[in-house]
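Asks: from the sequence below, what's the structure:
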Amino acid sequence: MMPVRRQLLAEPVAPSTDPAAQPGLLAAGLCLWATLVAAWVATAIFERLPHVEDEVAFLFQARTFAAGTLVAPAPALPEFFSIPFVIVRDGEWFGKYPPGYPLALALGVLAGQPWLVNPIAAGLAVALVYRLGRRIYDSVTGLLAALLLATSPFLLIQAGSFLSHVVCLVWTLLFLVGFEAARRRGSPALGLAAGAALGMLLLSRPLTAVGISAPFALWAGIESLRYPVRLRVYGPMAGAALAFSGLLLGYNWLTTGHPLRFAYELWWSFDRVGFGPGAGPGGGHTLQGGWINTRFNLKELETYLFGWPFRLSLVPAILAVLVALARAVVAAARAEAGEEWPALGEAIAWDLALGGLALGLIAVHLAYWTSGQMYGPRYYFEATGGLALLAARGLRQADGWFGWAARRALGDSRFGRVLSAGLPVVLLVLLIGYGLFWTAPRWFVSYRGWYGITADGLRAVEAARLDNAVVFVRAQYWTDYAPFFAQNSPLLDGRVVYALDLGDARNRLLAEQYPGRAFYAWRDGALVPLDPGAIR
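Replies: Below is the predicted model of the structure:
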């Protein structure tokens, strides 16, 4: 019988080669499930509307790009269209965020359904996790990882929103799939494609791209030193990523006047990465503040990654990384001593790389002043694909241990075989069921009408079937105006233009910009026609 210490460090199970299992069809079903549930969240919880400042700015940028321009001309009277994180500077009007995600969202704008972009991206992310898991581990592990991701409350709530993280998860997974394929095939073209995917992540969330890429840059660097021929793969990969960084610098130059200055700082001068005065509000960001943010986000991740009770969501992934580290340490020690030990292989290398991806993402956000918590610990979201793969590895490792222990205790009896095969499946079903039917519904409902934003007023105005009109919206706070502003064309030339109600005297100034239009006011929950003579 295999010694205990070798059993604990063994590969979880042999890869499945049963063609009757048809894991690809099951994975396709999981992709469809994730898309449909995320679309339900977008509709039933968020009413297909942006609910936070970031989402409003993203949608504005997407509408700008869909109109065929990188920045919109500033309104003649910008005070009528003021909304957080949308900036007027030197006659130009633009959101404060990098352009990568808004470019993807613009495809939804052009199709007339921008709210569908993230649900579709969620399904694609599940497919990519299965694809990557099948390649670096085996089809069963890939399918289990896809199941975990598709049933993750964290994925489903983010995919119902207009935030950038689900699309950025797709860029991350495309980079990982490309990295694996380029290494395996020695293909410069695939290396270029992987670098382009990383470049799109950089063009969307630069700090996230740094954290994600760090362990793979280390991997590529070590391999290139040992095997210089690998540079034919990693060179194009790095070149593509650098080309996209050049695009980001160019966009910064266009919007802020300096390639190294991000538009974040135009809204809040302290909104930058780092520590000390000038980085973060007040006296500046500190390492202690970063640690507090990290602890808060990790607790949230433990709860909502899979929604399991007792904050168990991270346990299988941590287990997989610990086993991989132990195998690496023991293998190195035995190799040093000249003793025989099984080769680690690609799977363990990927365990360590995916663990490094998650740690890299956590580490870089220590240097950012806010926790960013919104619909979960979103700054860590792009690690969810890697965590799902590691969790699948950890679960299969635990299943292997349990089967081994059951055989030792009960022998090769029928009861022992049933127990070792059935109990882990039952426990996993209970955990997933708890996340889906207990954690997720209660969490999702807490975001309905978030920030007080609902579609009620917008539906009432749209029911009036206005045409060639301007609607002045009375707003006590930006959230009252947000659902209306989100419908505007950045060129302010739509069938209906929604503007802030600044009082009759000032409203006349805007009315002069729209001769021939009808004018209305949305006040106190009612649409009120305005006398053209009075408003002029």
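
Asks: from here on, contacts and neighbour counts on C-alpha atoms
Replies: Fine.

Asks: helices and strands around the host helix or strand of Gly422, which ones?
Replies: Taking DSSP states H and E as the criterion, Gly422 maps to helix 414-434. For helix 414-434, the elements it packs on are helix 384-410, judged by 3 or more Cα pairs under 8 Å, 6 or more residues apart in numbering; DSSP states H and E.

Asks: sec struct for Thr172, please.
Replies: What DSSP: H, G, I helix; E, B strand; the rest coil gives for Thr172 is helix.

Asks: number of nearby residues for it?
Replies: Neighbourhood size, Thr172 [other Cα atoms under 10 Å]: 29.

Asks: just the one 3 residues further on next, same as before
Replies: Phe175 has 26 neighbours, counted by other Cα under 10 Å.

Asks: next: Leu458.
Replies: 14.

Asks: quick one: it is in a helix?
Replies: Yes - assessed with three-state DSSP, Leu458 lies in a helix.

Asks: all helices of the stretch 251-400 of the chain, in order?
Replies: Ranges of helices within the stretch 251-400 of the chain are 264-267, 287-304, 315-337, 345-364, 384-410, based on DSSP state H, counting those that start in this stretch.

Asks: next, the second sequence, to be compared with the first:
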Amino acid sequence: MVDVDGTRLDAGHIGEPRFLLLANANPVVHEYQMDGTDSTNNLTLDQAYFENLATSPYYLFQSWMRDLDGTSAWRDLQIVKSQQVTNTTSRPVPNTPIALPATTALEVHLQLQRPETPRTLSVIMADQSSVHITVNRNDRYIQITRTPRDFGATTVAAHAFFPQDPLPFAAMVVSFLARTLLWSLAILGVVLLGDVLNTFLWHSLLRRCWEAIRRRKKDEAGPRRVVQSAWIISMVGRGWKALTAQIHPIALFCLAASFCFVLWIAKVQYHGLPHIYDANAYFFAAKIYAHGQLATPLPPMPQLFPGPFVLQFAGKWFAQYPPGTALTLVPGMWLGLPWVIEPLCGTLMLLGCGLILAHFYNRQVATLAIILGTLSPFYSYLAASYLSHAIALFYLVWGWWALLRFMQDRARWYLYLSIICFGLGALTRDLVGILWIGLVVSGCIVLKWSQIRLRWRFWLKPILIASGLALCFVALSLGYNLFLTHNALLSPRSLFYAPDKWGFGSGIGFYGQHTLASGLVNLDELLTSLAIDLYGWPFYLTLAFVALPFITGRARLVDWILLLCLVIMTGAYVGYFYHGIYLGPRYLFETLPFLLGLTARGIIILGTVGVQTSTRIYSYLRKANMRQRLSVPEPWSLTTGLLLAGLLACNLVYYLPRQTVIYQNYTGLPSYYKLDLNAIYHPQLHNAIVVTGDYNFYEVVLFPLNDPDLHSNVVYAFASDPALYAQLHKAFPGRKIYQLNVSNNGTVQYQSVDD
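Replies: Got it, this is the predicted structure:
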């Protein structure tokens, strides 16, 4: 019998065990590496690259910070014979056979520390047969397999869902948060020490230089001509003046540069096309909507055109998702530039975040938050895709901004604009949008409660009208369901795959079950990916600044509200069966306004605390009020500036350039697929049908190239049986059929099947 995670599995009669062998993977293979690649989901990790990088100082630092040697590590081996312990090893050596005593009553106790990548232990029998016990947290299973003594085919003896016990994985999440807090304290300590030294240096060594400069300027002072810049502002208009009053022009320049960079990613690295099942479905739906339809009639032989997350129902062809994303892409489809839409929405979303943060805080926080957003690889590479996140957050952020303007100016049209934006956001990402709207609106009410309470009568009429607008969006959603599924309460997503839903229990998701423990595994993976990909900084430093307003005691009510929104939005995914990690932790993209705001706020507070504390210490040691005795200006936190510059350098020197390499000639397929995409996206064929028998390759790469009516110059079908070719000829007369073949080096060949 094998007991793992509270689950007992029967391995059957296994013979007489002689040796225990603990398998261990390559030390550079982890779920998520420091360049954002992974070994378990997207299968993008380049093992050879990390084997060469493993001795570099930066890799060693990151590995030490994350304690990578402590992940998926065997610990506390205990061998019990006849109820007596015969062998105890706290750190058993992997890949080294451990002799087992000859007995009929043998127990082996073993722990797996911080399970991450799959791990297997093998029991070798006296007859050379073996039993293997594999624990795989990402794919959610414990499995026992048996290999016969002649090394024939391995058979599965038992299989069970994993994990069931939530405590170990809750401990991993708590460990992540605790380590982040410790690094926050370390940052605070370093900045305080550095700023104290800087203050003494500034006031002790540079005082005379400063006074000399002041005297020289005073002596040389004379009539000056002051050049006024008001005429420049008047030329660009009051709009620019109002905008730069809230956001520094440097941030606006960064937004423009970021827009160009994201466009380059979308067009050059992504080839202007989608590369994941979800994005393919949005892209396909946008093509349908661009023709003025919500669904298109099924093509001939529809079984040969299986689209990812695309339904073939009641004679119609349509995507499973809400319509918001595809509708937003339609203008791009009409212009022949669909890849421009999401970078534009992402850029405007960051601008909206800046305006909101300027309202809550000041120009400094808003400017820094925008700069952090434009430099975020997580933002850049996701905003260039055809996924729904950037579009949804664009609507939600501007709905939030309009709501704040209504509360500030009391102009009712802002409230109506807010409802429209919120409604479009909910039509883009339904459950996520509703949760986001509920949190943000509740936060705004708390912040403006005193104002609302005093003039509650003013709010009645606009709120009633806004409620009517909101009901219109509910009616649109129900009508959309009714038209496509013939049931207003049945969404296309539920029709496509009923287990795709939030909750716990059996029959949920493609793992067949979802538990609190597996939800905590998702949360751990999302936080791990976020810490790597959000800013491209060293692991625990990514979220360390978020905690600084709170551990320094300078948090305001709005800080607590942003933190609460961040925690609830992130924690909600514990109840979803899949982590969805692709181009980073994309499910957490909607938390970006909260992350950017709290990070910028933490950096500003860090600099302020450093300067103020060092000033007080200097003043105390000098036994006087420094401001009265010295005319030297108070320095900015040099240590904070150097720290921030170092973190940005980690991104700009290593992480972001590495991303451009990883996504070069990007297909969305695992790294072992080698493809000449130019030959695929620009085939020298006319009036042709291209077929392939590789299902994954077809759905990810070829299906997005089809038009919904299948009238394009080249049509792509999933077919490997030559018997289907005659049917294709009959369904599409006049077209020549080509088999698409891909060699090991990625070379593409189109072989005619009609010759």
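
Asks: need the next SSE after the helix holding Gly422 of structure 1, C-terminal direction.
Replies: helix 440-445.

Asks: mean shift of that following helix relative to structure 2?
Replies: Helix 440-445 of structure 1 differs from its equivalent in structure 2 by a mean of 3.9 Å after superposition (mean Cα distance after the TM-score superposition for structure 1).

Asks: what comes up buried for that helix?
Replies: Burial within helix 440-445 of structure 1, assessed by neighbour count using 16 or more other Cα atoms under 10 Å, is assigned to Ala440, Trp443, Phe444.

Asks: middle-most residue in structure 2, spatially?
Replies: Nearest to the geometric centre of structure 2 sits Pro585, at 2.0 Å (Cα atoms, centre = their mean).

Asks: map it across to structure 1 for me.
Replies: Aligned by TM-score structural alignment, Pro585 of structure 2 pairs with Pro377 of structure 1.

Asks: now do the nearest residue to its match once chain neighbours are set aside against Val473 of structure 1, distance only.
Replies: Nearest non-adjacent residue to Pro377 of structure 1, counting by Cα to Cα, 6 or more residues apart in numbering: Asn297, 5.1 Å away. Here Asn297 of structure 1 is placed at a distance of 37 Å from Val473 of structure 1 (Cα to Cα, to the nearest Å).

Asks: pick out whichever of these two has more residues nearby.
Replies: Neighbour totals were compared for Asn297 of structure 1 and Val473, and Val473 leads with 24 against 21 (other Cα under 10 Å).

Asks: counterpart of the more buried one in structure 2?
Replies: Counting by TM-score structural alignment, the partner of Val473 of structure 1 is Val691.

Asks: I'd say that match and Leu724 touch.
Replies: No - if you go by Cα atoms under 8 Å, Val691 of structure 2 and Leu724 don't touch, sitting 10.3 Å apart.

Asks: could you pull up the residues touching Gly433 of structure 2?
Replies: Contacts for Gly433 of structure 2 (Cα atoms under 8 Å, 6 or more residues apart in numbering) come out as Ala392, Leu396, Phe422, Gly425, Ala426, Leu427.

Asks: name the element it belongs to?
Replies: Under the criterion of DSSP H and E, Gly433 of structure 2 resides in helix 430-447.

Asks: how about Gly272 of structure 2, secondary structure?
Replies: coil.

Asks: let me see the contact set for the counterpart of it in structure 1.
Replies: Under the alignment (TM-score structural alignment), Gly272 of structure 2 maps onto Arg48 of structure 1. Contact analysis of Arg48 of structure 1 by Cα under 8 Å, 6+ apart lists Ala42, Trp115, Ser161.

Asks: in structure 2, which of these remain in contact?
Replies: Shared with structure 2 under both residues aligned by TM-score structural alignment, their matches' Cα atoms under 8 Å, the contacts from the contacts of Arg48 of structure 1 are Ala42, Trp115.
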